[in-house]
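Enquirer: Predicted model, plus sequence, below.
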Amino acid sequence: MRIKSNLFKSLTILILSTTITFTTFAQSKKINTSLSAMDLAKQMECGWNLGNSLDARDNWSAQSKKFPFNQGVGSEAVWGEEITTKAIIETGIKNGYKTIRLPVTWCNHLVDTNYTIDPKWMARVKEIVDWSIDAGYYVILNEHHSVHDDMSNPLKHCEGYIVHTGDEKESKAFLQAIWKQISETFNDNYDEHLIFETMNEPRNSAHEHCWNPQPKSCKECKADVQLLNELNQLILDTIRASGGNNANRFVMIPGMGTSISTALADYFVLPKDSANDRLLVTVHLYPLDAGGTRNGSHHFNSQTRNEIITNFRLLDKKFSSKGIPVVLGECGASRIGGTVWEGNVQKQITDYVVTYEDRLNCFSFLASQTGKYTMPLLNWDCGGTDYMATIDRKNCKVVEAEYNAAVIKAWQDANKNPAATNSSIEDESISLEHITAWDKTKVSYDEKTKTLNLKGSWQGCDIWLGSKDISEYSNLILKYKATASFTVEVRYADENEGKKSKAASGTKTLKIPLDKSKKVKQILFMSENSASKITFESIVFSIK
């Protein structure tokens, strides 16, 4: 009896062991190592962001919080969005989207000083990832808001990270710790449909150049852009060290601020990778300036069109044409105005509202350019049904279904037939709405009549362009009427003084040759020995 009993126990253990082994094998998914990064990008097509949900956090003041700070799973609703459901997730893919980006903030979910992520929070993130995978999406999982605009200095332990050389030790410790845990949770049970993104809009948030680093003239910026390369390398190494599918998982890499200009800069380099053909570059673009800065064109015009063409042509030249995909991880434009704090007063913003027609024309065109170069395009969705919403999460339906379908179709059509996609630069009119007077007691400008009054000798104003690529343009052409001659100066980036041209009085056309090898910083207008009244008809960057 005893022998028989032991034999039964042995057989039972053997059967259970076999069952457990089989179950583990069944749950494990083998990553497709033969799939190239460009093939992956082609399959990702268009998508949307589950924004303001898993990335939402208490708007803390760094000085008033004790870290580690665990906000709990309730943080998902702290910005007023719907609690995410499986039905919400499925809505996007039922309406033509192939990719979903899941922005996640981790620094508000730590349970100890070893950067341990709250297991309940990790389980909630995993639940939504699994719903997305089961629905058929390609899923982008990232680190989103652990760098923020109210960081303390020096950085507090467990507060997050910042791309600042004085805080690199804490930043590296935080990022390495959270990515180690993310990599352990999301590994062999997830194939190539799960993509990691190292950071979202990384930057030295307290620095004046945080969105536009100037490493040639600023020592701090020079050190910070190098540090970002190190952070990307550290995170990638941490992911790869976890082994399994993560040894070959696709990973998205951002430049400073995840901007196009920083990705194109010489100082941005992709990390060295132990895997082959597994990296993608990620950028963000809000071409109609819907972020509330109130300085954008707000209309889809020749300037916006040409900037889109130039930006994605350059991204293709540096990355896509060499087999490195570029993902437009965020884009969008607001339907209605929002609010902004000016001191202690909250004011309504109305001047960055973008019409349906402008949005349709702009983002259909943007989709055609990204589709041409096989660059996946993802709408930013901040919930609700206004602002930049893609999915009505309360009613589980697409907001503006025809608009979204048109954008998806534009991407697909351009990707199928890139040679037929129009990417020709046109003459570009410069907006005359934002001429800045140096001394308003001596200079005035009427936006309605486009009339500039230079009341005294050597007084002036300028149009700021930042660092505008002019490689496609030969001349700057001014059409105007002036009561007296005046001076026009084209000033190039990294130059304190530019080329000056004399504009004669009368009704005239002035053609100024451009140095196509440089980028234009600003255009200045100055009176000469006497006052001048100038009415502009147009200022155009001309191809011929």
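Expert: Arrived safely, thanks for sending.

Enquirer: contacts, neighbours, all on C-alpha from now
Expert: Will do.

Enquirer: ranges for the helices of the protein?
Expert: Shown for the chain, the helices assigned by DSSP state H span residues 2-27, 37-44, 86-94, 119-135, 168-185, 219-241, 260-264, 302-318, 356-372, 401-416.

Enquirer: Compare those helices and give me the one nearest Gly460.
Expert: With C-alpha to C-alpha as the criterion, Gly460 lies closest to helix 302-318 of these, at 24.2 Å.

Enquirer: thinking again about what came up before, looking at the helices of the chain, spot the one closest to Asn142.
Expert: When those are compared by C-alpha to C-alpha, helix 168-185 sits nearest Asn142, at 9.4 Å.

Enquirer: For the closest one, which helices and strands make contact with it?
Expert: Secondary-structure packing of helix 168-185 (3 or more C-alpha pairs under 8 Å, 6 or more residues apart in numbering; DSSP states H and E): helix 219-241.

Enquirer: now for the helix it packs on, which elements pack on it?
Expert: Looks like helix 219-241 contacts helix 168-185, strand 251-259 (3+ C-alpha pairs under 8 Å, 6+ apart).

Enquirer: okay, the ones you listed in JSON lines with distance to Lys502 next?
Expert: Listed next are these as JSON lines, based on distance: least, C-alpha to C-alpha, whole Å:
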{"stretch": "helix 168-185", "distance to Lys502": "51"}
{"stretch": "strand 251-259", "distance to Lys502": "37"}
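
Enquirer: Below is structure B, check it against A:
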Amino acid sequence: MESNAVQLAAKIKLGINPGNTMEGYCPDNPSEDCWGNPKISAAYIKLIKDTGFDAIRIPVGWDQYADQTTGKISDAWLNRVKEVVQYAVDNGLYVIVNIHWDGGWLERSFHEAVESEAKKEAVNAKQKAYWEQIATHLRDFDEHVMFASANEPDAVDPAKVLVLDSYHQTFVDAVRSTGGRNAYRVLVVQGMRTDIDMTVDMWNNMPTDTVAGRQMMEIHYYPGFFANKGEDDSWGLMHCYWGEGYQSLTDTTRNSTNFWRPEEEAFTDAQFGRMKTKFVDQGIPVVLGEYAAMLRYPKTCADYDLHLASREYFWRYVTKSAVDHGLLPFAWEVGRDEGYLIDRYTPAVHDEQVVDAMIVAAGKALGLSNRPKSWTLDGDATDSSSTAYMRLTLNQADATAAYTFANPVNWSGKTLKVVLNFDQAFISDRNGGMADLLQFYTYSAGSAASEWKCLTSNRELVAGQDTEFTCSAFSIENAVGLGIQFAANTGSVTIKRALIK
């Protein structure tokens, strides 16, 4: 337990939540899979680590597993939570275990607790009882495991903030009272509704503690009607397009600029900057415990390719801004439809576009821009870019697209991944994909050294379908650029994304 909160925060670059699972609330028949996701498996946790995440926030519900008279949490549930935490620790992941919404017994108690001292005392008593049991059961884990007091406590005015102060103090006191490694474990407390403005404006002080420098603050981030608005209603329309250069010129009513205040790049940086000034600069790390952008459908977003590109951009920008401001980003992932990032059954990465964007933004991979004109074409190809992606039209065989690195790349031990999308003309020219398709090349300054690698053929292609190509054969230690040479005589190719990991 040698690391304090600041030192521990420096070890975390990117985290994820397996949402809608262990916090699933079905009091008549409580179970981990009652909201439709499978139980968290060891293989899923290993995938999280192998994909590039170094931390996991595990939302957990406890109340439905507890005796409402005695407050005793089921031993079977305590053991199951411990098992999942062990999966994570075995993979070297840092872990945050919380009391999530949990039926709202804490998160929705503030109005009554302000009006009734008895209600406040009852909530504090449950907070104490639960955390004494949780902390005792998980006491032997090392500093990889942190505890979080709540989720999104609904404290919205000064009187309710005082109640929240008492809940957090009870949490800290309960954990510390269990001794052992819990006497030094890093603990996480939540701002008001985990809202940045409320937290900056109304927060009083961190809870009193028996050990210095062992607490973090937590906030969440779901800006405007782009992030998580689930339907059109009287409040406004769902938004499909976020960020400079990603606003639709045709589907304009669904641009995020239509929100009552701009909540795009500048707003994101300003909000995270406020948390940096208020907490990070004062030695209190900040956990961005949840952030996301819902996946919409073509029936909602008419300019659908642009929506996908914009959503990718949102995940990349918000992740990078968080890291740049010293916040610890934990993506909210629900295993289905609107937030389906990870296929938990296989398990496998489901939405590689978003996951790649986060990995790049966290500094765990080098991302090559997919924006129009970011790749240089030779005379055998012309620029036919869409508003969302770099697209080229081939005029004859051996046309190339080249990308110049901002800084030299050492290829040793690295893998190139490029996702391309071909039209039917290209595929027909290449015998459905069975003929030679493409080859990658890289070069040092002045082409003093160059390599042509990974000539690819015999790939069954489908028009309009993203296809991934990888190459791990490069060895140049100071490459300044990368190229793709295409074998087709005709057709178009869209460069969806490319990264070096």
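Expert: Now that the structure is in, tell me what you want to look at. These figures come from a predicted structure and were not determined experimentally.

Enquirer: that older thread, highest mean neighbour count out of the helices of structure 1?
Expert: helix 356-372 (a mean of 22; mean count of other C-alpha atoms under 10 Å).

Enquirer: tell me the angle of that one relative to helix 302-318?
Expert: 20 degrees (axes from the mean of the first three to the mean of the last three C-alpha atoms, to 10 degrees).

Enquirer: residue range for helix 356-372 of structure 1 in structure 2?
Expert: On structure 2, the counterpart of helix 356-372 of structure 1 by TM-score structural alignment is residues 308-324.

Enquirer: And the contacts of the matching stretch?
Expert: Applying C-alpha atoms under 8 Å, 6 or more residues apart in numbering, the contact partners of stretch 308-324 of structure 2 are 13, 240-243, 246, 265, 268-269, 272, 288, 292-293, 295, 328-329, 353-354, 357-358, 360-362, 388-389.

Enquirer: That stretch vs structure 1, average distance?
Expert: Stretch 308-324 of structure 2, aligned to structure 1 and superposed, deviates on average by 1.3 Å (mean C-alpha distance after the TM-score superposition for structure 1).

Enquirer: Go through the helices and strands packed on helix 219-241 of structure 1 and name the closest to Ser36 of structure 1.
Expert: Nearest to Ser36 of structure 1, of these and by C-alpha to C-alpha, is strand 251-259 at 12.5 Å.

Enquirer: Give me the mean distance between that closest one and structure 2.
Expert: Strand 251-259 of structure 1 sits 1.1 Å off on average (mean C-alpha distance after the TM-score superposition for structure 1).

Enquirer: and that strand, which stretch of structure 2?
Expert: The aligned range for strand 251-259 of structure 1 is 187-195, by TM-score structural alignment.

Enquirer: what does the matching stretch rub up against?
Expert: For stretch 187-195 of structure 2, using C-alpha under 8 Å, 6+ apart, the contacting residues are 146-156, 161, 168, 172, 198-199, 202-203, 214-221.

Enquirer: separation between the spatially closest residue to Gly180 of structure 2 that is not a sequence neighbour and Met146 of structure 2?
Expert: The shortest distance from Gly180 of structure 2 to any non-neighbouring residue, by C-alpha to C-alpha, 6 or more residues apart in numbering, is to Arg139 (6.7 Å). Distance of Arg139 of structure 2 to Met146 of structure 2, computed by C-alpha to C-alpha, to the nearest Å: 10 Å.
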